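Asks: I need the structure of the sequence given here:
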Amino acid sequence: MSDIVRMRTDARMSQIVIHGDTIHLAGQVGSPGADVAEQTRECLSKIEALLAEAGSDKTRILQCTIWLADMADFAQMNAVWDAWAPAGHAPARACGEAKLATPGHRVEFIVVAARG
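Replies: This next block holds a predicted model:
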C-alpha cells in the first residue's frame, strides 16, 4: 500500500494530499470581492505553486472541478482558464454553480493531478 502524504495541514484540512502518484489539492479561492477574472488568476497561481511543491505542474492535471457563485461568470472565468491551460494538456473538467463559503468568493477550483 502507498503511504498518504499530507502537506500544509491544519486542524481542518490539508492543502495537498498525495497518495501514490496522485495529488489532490484542496479547493482554491481568490481574494473575496475581486471580480471573477482576478479571482481565477489568483486560484490558478495558487494551484501552480501547490503542484510545484508536490512535484508536479499544470500539464499533469487530471481533473478540475470548478464552482462558480454565478454561472453568468462562466465566459469570464473561461477566458482566464483558456489563456492559462497548456495546449494539448486539457484535463477532464466540470463546472457548476454553487453557493460558496464566503459571499465575496466568485469561483473555487478543485484539482487532481499526477506526480512527475
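
Asks: When you work out contacts or count neighbours from here on, use the C-alpha atoms and nothing else.
Replies: OK.

Asks: Please look at residue 14 and residue 24 and confirm they touch.
Replies: No - look at residue 14 against residue 24 with CA atoms under 8 Å: they stay out of range, at 9.4 Å.

Asks: To compare with the earlier structure, here is another sequence to fold:
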Amino acid sequence: MIQRIQPSKRYSEAVIANGLVFLSGMVPDNPDADATAQTANVLAQIDALLTEVGLTKSRIVDTTIYLADMADYNAMNAAWDLWVAEGQAPARATVEARLADPLWKVEIKVTAAL
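Replies: Next comes the predicted model:
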C-alpha cells in the first residue's frame, strides 16, 4: 500500500511505502534569513511532518542536503548539529545545487523508517 501525505497536483509532502517514509525536499519559509536560520526552519518543518506520520527524527535513515552555495556549509551545519540526535545521525550527502527560488539557501530531503 502507498499512502500520500498532503498531496497536491505536483507532489506530495511525504509518501509512505514499503516501510519507509519519503519526505519531499523541504525548503525554508524564511527566504530572507541566513543559511543557519533557513536550515533551522527546514528542520522544524521536517519535525512537524514526521510528527504527522507518527515518527521522530530518530527514524531518519538517509538525508540529502542541497545548498545553493557550499560557502554556507558551516552555517548549515551549525543548525544541523544542534538538531540531529546524539548517536542517531542518518546517512547524509550534501551537494551544491541551483535551487528553484534564488532566495533559498537550503533544501533538505529525508527518508525515514516506519
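
Asks: Please work out the TM-score for the two chains.
Replies: The TM-score (TM-score structural alignment, normalised by the length of the second structure) is 0.97; 113 aligned residues with a CA RMSD of 0.7 Å.

Asks: If you count surrounding residues, which of residue 14 and residue 24 of the first structure has more?
Replies: Just comparing residue 14 of the first structure and residue 24: by other CA atoms under 10 Å the higher neighbour count belongs to residue 24, 22 against 15.

Asks: so what's that one closest to, chain neighbours aside?
Replies: Nearest in space to residue 24 of the first structure, with sequence neighbours left out and distances taken as CA to CA, 6 or more residues apart in numbering, is residue 112 at 4.6 Å.

Asks: How many neighbouring residues does the one you found have?
Replies: Residues near residue 112 of the first structure, counting by other CA under 10 Å: 22.

Asks: Look through the second structure and report the residue furthest from the middle.
Replies: residue 1 (23.9 Å; CA atoms, centre = their mean).

Asks: What is the aligned counterpart of the residue nearest to residue 24 of the first structure in the second structure?
Replies: The alignment partner of residue 112 of the first structure in the second structure, by TM-score structural alignment, is residue 111.

Asks: Helix, strand or coil: sort out that match for me.
Replies: Of the three states, residue 111 of the second structure takes strand under DSSP: H, G, I helix; E, B strand; the rest coil.
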